[in-house]
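1. compute the structure for the input listed below.
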Amino acid sequence: MAEEGTTAAPPYSEMILEAIDGLNEKTGSSKAKISKYIESKHGDLPSDHSEQISDQLTKMKDAGEIVFAKNNYMRPDPNSPAKRSRGRPPKPKEPLPEGYVAPAPKPRGRPPKAKDGLSAKLAKAAEGLPKRRGRPPKAGGAPPKKQQKKAPAPAAGAKRGRGRPPKAKPAVAAAVGA
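-> Below is the predicted model of the structure:
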């Protein structure tokens, strides 16, 4: 229950705008000056006053109600152009003629395959013969392959293992003077 003699403080956004207007500094007002101005005008403030001012200043700055420049807050200039977003600005759109109906948008992605096999086979037959796999043969017929020399067959019974063969070891001389 509030007493009749005290009035509730207005919202922080109103108090901040009042402080900026009341201080009327050309380069804007710092957060400390805004806080002191509010404390001098409205004595009954909560204990977390400084955190609430910081939060409200950030919200107002993000919403475009105030401008933050060189650590000072000020009201935006009504004659200044709106802040551009990142990227290239959109092209101006020409008005569409009356009665124009936009075509249906194209579906995204690859069209789905046919569910039944018969329609897929009929579609393939309509296109012509299916293509053979691999590289197509050269035009004019392929020349006969040259006779390649075949490597000599390994000795019968000796099976070659995988990989590189081991290095040949030199014969060790028998121990002299045993």
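2. going by C-alpha atoms from here, please, whenever you check contacts or count neighbours.
-> Will do.
3. do you know how far G128 is from A8?
-> Using Cα to Cα, to the nearest Å, G128 is found at 86 Å from A8.
4. next one: E25
-> 28 Å.
5. these two - which one has more neighbours?
-> E25 (13 against 10; other Cα atoms under 10 Å).
6. doesn't the more buried one fall inside a helix?
-> No: looking at E25 with DSSP: H, G, I helix; E, B strand; the rest coil, it is coil, so not inside a helix.
7. another one to check against the first:
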Amino acid sequence: MLLNNLSLPDYPQMIMEAIEALNEKDGSSMTSITKHIELTHSDLPENHSTLLSHHLNLMKQSGELVMSNNNYMKPDLNAPPKRGRGRPPKPKSPLPTGSVVSPPRPRGRPPKPKDLSAPPKPKTPVSTGRPRGRPPKKAKTAATVTAPPPPPGVKRGRGRPPKVQPSVVSQ
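-> Coordinates of the predicted model:
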């Protein structure tokens, strides 16, 4: 069985022979390449379809084959090279000889200019007596509840209830 596999040419060679023999205008599909290889070579291994798809992918990635509409074909030598994703970079003009290139500007906002006539700031922080940040919430107690709950069975009206006015005793 090993002797049969030794007489078998390499997969890239078989693939290129199949594409050349099929000579389809829009390229050859994987199934037509498979059928051609199976017809010309009878002693293929059991994992032939796996090996074929693996070698087709390798040849596509290396640029030996081009894929178009699920068809494989030889790359056109006169075609322009395929562009990558995104906007192409601007062309750089050549600098004259002897000119010095300044380093690129740093990122972010530039620092404020320092006033040399101003007095220096104190290094120690000024304390106001209170700690920084928002003060913690105080725990609710029974004395903070202002309105007693409504008696059971009485429905509340819609919306916000009116503000309770303190009673003023006049004499």
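8. need the strands for the first structure, in chain order.
-> 67-69, 72-74 (DSSP state E).
9. most tightly surrounded among the ones you listed?
-> strand 72-74 (a mean of 20; mean count of other Cα atoms under 10 Å).
10. return the list of helices and strands in contact with it.
-> strand 67-69 (3 or more Cα pairs under 8 Å, 6 or more residues apart in numbering; DSSP states H and E).
11. swap the cut-off to 10 Å and go again
-> helix 12-23, helix 31-41, helix 49-63, strand 67-69 (3 or more Cα pairs under 10 Å, 6 or more residues apart in numbering; DSSP states H and E).
12. D77 of the first structure: which of these is closest?
-> When these are compared by Cα to Cα, strand 67-69 sits nearest D77 of the first structure, at 8.9 Å.
13. which elements pack onto the closest one?
-> helix 49-63, strand 72-74.
14. tell me how many other residues surround D21 of the first structure.
-> Neighbours of D21 of the first structure (other Cα under 10 Å): 14.
15. roughly how far is stretch 18-33 of the first structure from the heart of the chain?
-> 39 Å (Cα atoms, centre = their mean, to the nearest Å).
16. could I get the buried residue list for stretch 50-65 of the second structure?
-> L52, H55, L56, M59, K60, L65 (16 or more other Cα atoms under 10 Å).
17. centre of the chain to that stretch, how far?
-> Worked out by Cα atoms, centre = their mean, stretch 50-65 of the second structure lies 27 Å from the chain centre.
18. also stretch 59-71 of the second structure?
-> The answer for stretch 59-71 of the second structure is 25 Å, by Cα atoms, centre = their mean.
19. so which bit of the first structure is that stretch matched to?
-> Alignment note (TM-score structural alignment): stretch 59-71 of the second structure is matched to residues 60-72 of the first structure.
20. returning to what we had before: as a markdown table, the buried residues of stretch 50-65 of the second structure with distance to T40 of the second structure would be great.
-> Listed next are those as a markdown table, based on distance: Cα to Cα, whole Å:
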| residue | distance to T40 of the second structure |
| --- | --- |
| L52 | 15 |
| H55 | 18 |
| L56 | 18 |
| M59 | 21 |
| K60 | 23 |
| L65 | 21 |
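21. before we move on, back to that, with distance to K106 of the first structure as extra columns, can I get the helices and strands packed on strand 67-69 of the first structure in JSON lines?
-> Output for those, formatted as JSON lines (distance: least, Cα to Cα, whole Å):
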{"stretch": "helix 49-63", "distance to K106 of the first structure": "38"}
{"stretch": "strand 72-74", "distance to K106 of the first structure": "49"}
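22. follow-up on the earlier one: wait, which of the strands of the first structure is closest to G117 of the first structure?
-> Of all those, strand 67-69 comes closest under Cα to Cα, at 66.5 Å.
23. check the mean deviation of the closest one from the second structure.
-> Superposing on the second structure and averaging over aligned pairs (mean Cα distance after the TM-score superposition for the first structure), strand 67-69 of the first structure comes out at 1.9 Å.
24. on that earlier part again, redo the helices and strands packed on strand 72-74 of the first structure as JSON lines? Include distance to L96 of the first structure.
-> Putting these into JSON lines (distance: least, Cα to Cα, whole Å) gives the following:
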{"stretch": "helix 12-23", "distance to L96 of the first structure": "43"}
{"stretch": "helix 31-41", "distance to L96 of the first structure": "50"}
{"stretch": "helix 49-63", "distance to L96 of the first structure": "33"}
{"stretch": "strand 67-69", "distance to L96 of the first structure": "38"}
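25. these: which one's closest to K167 of the first structure?
-> That would be helix 49-63 among those, by Cα to Cα, at 76.2 Å.
26. so what touches the closest one?
-> 11-13, 15-17, 31-32, 34-35, 38-39, 46, 64-68, 73-76 (Cα atoms under 10 Å, 6 or more residues apart in numbering).
27. now for the buried residues of stretch 50-65 of the second structure: which two are most distant?
-> L52 and L65 (13.4 Å).
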